[in-house]
Every structure is written in C-alpha cells, then in structure tokens.
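A.B. asks: A predicted structure for the sequence below; I have some questions about it.
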Amino acid sequence: MNAEAEIAELELAKIRGTLCMTNDVVAAWESVLHACKAKFLALPTKVAPILATETDVVVAKDYLENAIREALTELSNYQPSIDPVRTGSVTQETTEETAVVEQPKRKVGRPKKGRTIIV
C-alpha cells in the first residue's frame, strides 16, 4: 500500500472517530488527572474543620466517606477540554507524531541511606 493510500485511510478513520492522536490523548488524560489531584487535595481543607470537633468515630468516618464519594461523583462527570477524537488532523507530518517518545525516568521517593542529593 502506498503512502497516499495510508494517509487517506488515516483521514477516514479520523473522520469516523476511530482514530485519535497520541498527543491529544495524553493531553486529555493529563487534564483528567490534574482535576483528580486538585479535587482530592482540597478534601482536607473541606473536611478538617468538621472532623476536628467530631468525637464519634463512626460519624467522622461517614462524613469523610461522603466527602470522598461526592468528589468521585463530581469527577465522574468531568469532561476534559480536549476531545482526542475531534482535535488535530491527520497529515503525513502528524502520522510521524504518533510515535511514543519515551521520557527519561525520574527518581521517585526518598533517597537511600548514605546517598546525598545534589541540587
């Protein structure tokens, strides 16, 4: 199959909504994960004043569980601003873009004992 036919097939798949660009999918997932992070990092600020005065463990657990369920419900309705199926256009240049470029791995966690970190 020649390159023009492949490009035409990619264009058709894009129109049908069965093809999406890798960078658009990554951007959409980054948006979703950012929303999750923000929602869950806001929970302590929201629930701490109520839980600080609560003496009944069952009531505190129920309140915390309800706050988490509320956050999850809001996140389940989250719509990222990027629709991977609707953005971008398939051209010869963008088909080369879809190759996944491996990012260098970052070290996560605490350093091992005896090792110093130079910043």
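C.D. replies: On my side now, so go ahead.
A.B. asks: switch to C-alpha atoms for all contacts and neighbour counts from now on
C.D. replies: OK.
A.B. asks: Show me what the longest helix along the chain is packed up against.
C.D. replies: Identified as the longest helix of the chain according to DSSP state H is helix 22-53. Under the contact criterion of 3 or more Cα pairs under 8 Å, 6 or more residues apart in numbering; DSSP states H and E, helix 22-53 touches helix 57-76.
A.B. asks: before we go on, here's another structure to hold up against the first:
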Amino acid sequence: MTAATARNAAEIATINKSSKNVASNDSDAGLTLRQRETAQYVSDMILELRNLAKAVKLFKVMVPLEYAYYEAYSVANRVDVPNEEADRLRELAKLSEAANESIPDDY
C-alpha cells in the first residue's frame, strides 16, 4: 500500500467516523417518506433559485443557495453505510496509521 493510499484510507475512515457521530445526533436519521419528499422538493426549488442567480452573475447569492441545495439534497437522498463497509474502512484506517508510522521522517 502506498503512502497516498494509506492517507486516503485514513481520511475516509475519519469522514466515516465523523458522519457516524453526526448521524447519531441528527434528527434526519429516521425520516418519513413525506419528509424525504419535502426535502427533495425543497432541494429542487433551491437549485432553480441557484441557477437563476448564476445566470445573472449574482455569485454572492448563488454560493449560499448552493450550500442549502446540498444540505436539502443530502437529507432527501440519505444513504446509510452498511456496518460491514464501516468495519472495513476502520480496518483500512488502522493499516494506514501503521503504514504512516513506518515512513521515515525525511521521506
């Protein structure tokens, strides 16, 4: 495993751990179908507003709308990582940490 691959695995594991903490504290973990459909509708409307702002070069308006779009879209299209995949990523993180420790400081 190369150092870059090990770093990527560690970053993925860190993101996964962070996402797991957010999911456990977030109320969108058990959304109803209506809530998901509403979030999808909101994301579609925000995307239209973002595209309108972009078309007339209102970049200071466009950027926050883009963030809002991604937030609504992520709620509407939430995908939970299977436990087996999370375990695999944790194992990759351990391997990458071990690989990073074996890299000389002057590398």
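C.D. replies: Cool, the structure landed. This one's a predicted model, so the numbers in the text were calculated from it and none came from an experiment.
A.B. asks: TM-score for this pair?
C.D. replies: Here the TM-score for the pair of chains, by TM-score structural alignment, normalised by the length of structure 2, is 0.30; 47 aligned residues with a Cα RMSD of 3.6 Å.
A.B. asks: before we move on, back to that, tell me which residues in the longest helix of structure 1 are buried?
C.D. replies: Residues 22, 24, 25, 27, 28, 31, 32, 35, 36, 51 are the ones in helix 22-53 of structure 1 that count as buried (16 or more other Cα atoms under 10 Å).
A.B. asks: Could you check the helix or strand hosting residue 7 of structure 2 and say which residues are buried?
C.D. replies: Using DSSP states H and E, residue 7 of structure 2 sits in helix 3-25. Using 16+ other Cα under 10 Å as the test for burial, helix 3-25 of structure 2 gives 6, 7, 9, 10, 12, 13, 16.
A.B. asks: mind checking how far that helix is from the chain centre?
C.D. replies: 10 Å (Cα atoms, centre = their mean, to the nearest Å).
A.B. asks: For that helix, give me every contacting residue.
C.D. replies: Identification of contacts with helix 3-25 of structure 2 by Cα atoms under 8 Å, 6 or more residues apart in numbering yields 29, 86, 89, 90, 92, 93, 94, 95, 96, 97, 99, 100.
A.B. asks: I'd like those as JSON lines, with neighbour count, distance to residue 65 of structure 2 and secondary structure appended.
C.D. replies: Listed next are the contacts of helix 3-25 of structure 2 as JSON lines, based on neighbours: other Cα atoms under 10 Å; distance: Cα to Cα, whole Å; DSSP: H, G, I helix; E, B strand; the rest coil:
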{"residue": "29", "neighbour count": "14", "distance to residue 65 of structure 2": "23", "secondary structure": "helix"}
{"residue": "86", "neighbour count": "17", "distance to residue 65 of structure 2": "31", "secondary structure": "helix"}
{"residue": "89", "neighbour count": "20", "distance to residue 65 of structure 2": "32", "secondary structure": "helix"}
{"residue": "90", "neighbour count": "19", "distance to residue 65 of structure 2": "34", "secondary structure": "helix"}
{"residue": "92", "neighbour count": "20", "distance to residue 65 of structure 2": "36", "secondary structure": "helix"}
{"residue": "93", "neighbour count": "21", "distance to residue 65 of structure 2": "34", "secondary structure": "helix"}
{"residue": "94", "neighbour count": "16", "distance to residue 65 of structure 2": "38", "secondary structure": "helix"}
{"residue": "95", "neighbour count": "17", "distance to residue 65 of structure 2": "39", "secondary structure": "helix"}
{"residue": "96", "neighbour count": "24", "distance to residue 65 of structure 2": "37", "secondary structure": "helix"}
{"residue": "97", "neighbour count": "16", "distance to residue 65 of structure 2": "38", "secondary structure": "helix"}
{"residue": "99", "neighbour count": "16", "distance to residue 65 of structure 2": "41", "secondary structure": "helix"}
{"residue": "100", "neighbour count": "17", "distance to residue 65 of structure 2": "39", "secondary structure": "helix"}
